[in-house]
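Asker: The amino acid sequence is not available; the structure is as follows:
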């Protein structure tokens, strides 16, 4: 088989990450086998019931939990959130807004604002160096 015809397979963890699901909650056949790119595309275009349920109700991996809560993965770790959470648990946290969540959301906002400030500063610097020089 030529390289362009060779089927590319990925580990179940990689496929789970691409699908945004928590691997231990997936069916055993998904956890133990490899997933081809074609199979991944098929799962995305026509997801089976188990995948729809996991993507809707969870449990979710840390990156998805962090995004849904508006915090960083490190913020989850600082708060001691180590287990996968379901949609119901995430919604309960958002409704209660514990002190750690409020603090971590504020921290995340500050980090994003600083990243935007640096980006704007870099763009201004690039624009200034690309500006034609005036003749005296």
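Answerer: Structure received. Predicted, not measured: the structure shown is a model, and the values here were computed from it.

Asker: Going by C-alpha atoms from here, please, whenever you check contacts or count neighbours.
Answerer: Noted.

Asker: Report all helices and strands that the longest helix along the chain contacts.
Answerer: Assignment by DSSP state H gives helix 99-130 as the longest helix of the chain. Using 3 or more CA pairs under 8 Å, 6 or more residues apart in numbering; DSSP states H and E, no helix or strand is in contact with helix 99-130.

Asker: could you redo the last one with a cut-off of 10 Å?
Answerer: helix 62-69, helix 73-78, helix 87-96 (3 or more CA pairs under 10 Å, 6 or more residues apart in numbering; DSSP states H and E).

Asker: what's the closest of those helices to residue 13?
Answerer: helix 62-69 (13.3 Å; CA to CA).

Asker: Alongside the first one, take a look at this:
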């Protein structure tokens, strides 16, 4: 008895998220049906013009906007940014550098610094545990 492997598919929203693009800005044919794993891989390795344009110019989804601005997604919401932004709008925000953006960048820097401190402390604790285990 032979088994047929069914192609894994995903919703267009999932594929757009994996591609890092804003779903509403994708072509109708992309949003129309399921995207197979092979189609997603093909889009990633050899992106069509529409995908290259979206990645370059936007509009970008919130995770991409947050990363480009150096803040968290929550920080975007606190700053009143709830919709997708184009690259031009993101650059304008960087240039304008409003107070909320400065504050959120500082918060994000503290979060990263704390994450590094915790990781180093855990590594040090693990090293001490290894040393203790070796003595026994």
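Answerer: It's in. All figures in this text were calculated on a predicted structure; none of them were measured in a lab.

Asker: TM-score of the superposition?
Answerer: Overlay of the two chains. TM-score (TM-score structural alignment, normalised by the length of structure 1): 0.93; 133 aligned residues with a CA RMSD of 1.3 Å.

Asker: hmm, back to that, report the angle between the longest helix of structure 1 and helix 62-69.
Answerer: 90 degrees (axes from the mean of the first three to the mean of the last three CA atoms, to 10 degrees).

Asker: Identify the residues contacting residue 16 of structure 1.
Answerer: Going by CA atoms under 10 Å, 6 or more residues apart in numbering, residue 16 of structure 1 touches 10, 22-26, 30-31, 35, 40, 51, 61.

Asker: Apologies, that question was intended for residue 24 of structure 2.
Answerer: 13, 16, 31, 59, 61, 84.

Asker: hmm, which two among those are most spread apart?
Answerer: 31 and 84 (17.3 Å).

Asker: neighbour-wise, which of these two wins?
Answerer: residue 84 (20 against 17; other CA atoms under 10 Å).

Asker: Please list the members of the contacts of residue 16 of structure 1 that lie in strands.
Answerer: Counted as lying in strands by DSSP state E, out of these, are 10, 35.

Asker: Columns distance to residue 128 of structure 1 on top of the contacts of residue 16 of structure 1, output as CSV?
Answerer: Shown next, in CSV, are these (distance: CA to CA, whole Å):
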residue, distance to residue 128 of structure 1
10, 45
22, 47
23, 49
24, 52
25, 52
26, 52
30, 53
31, 53
35, 49
40, 46
51, 50
61, 43
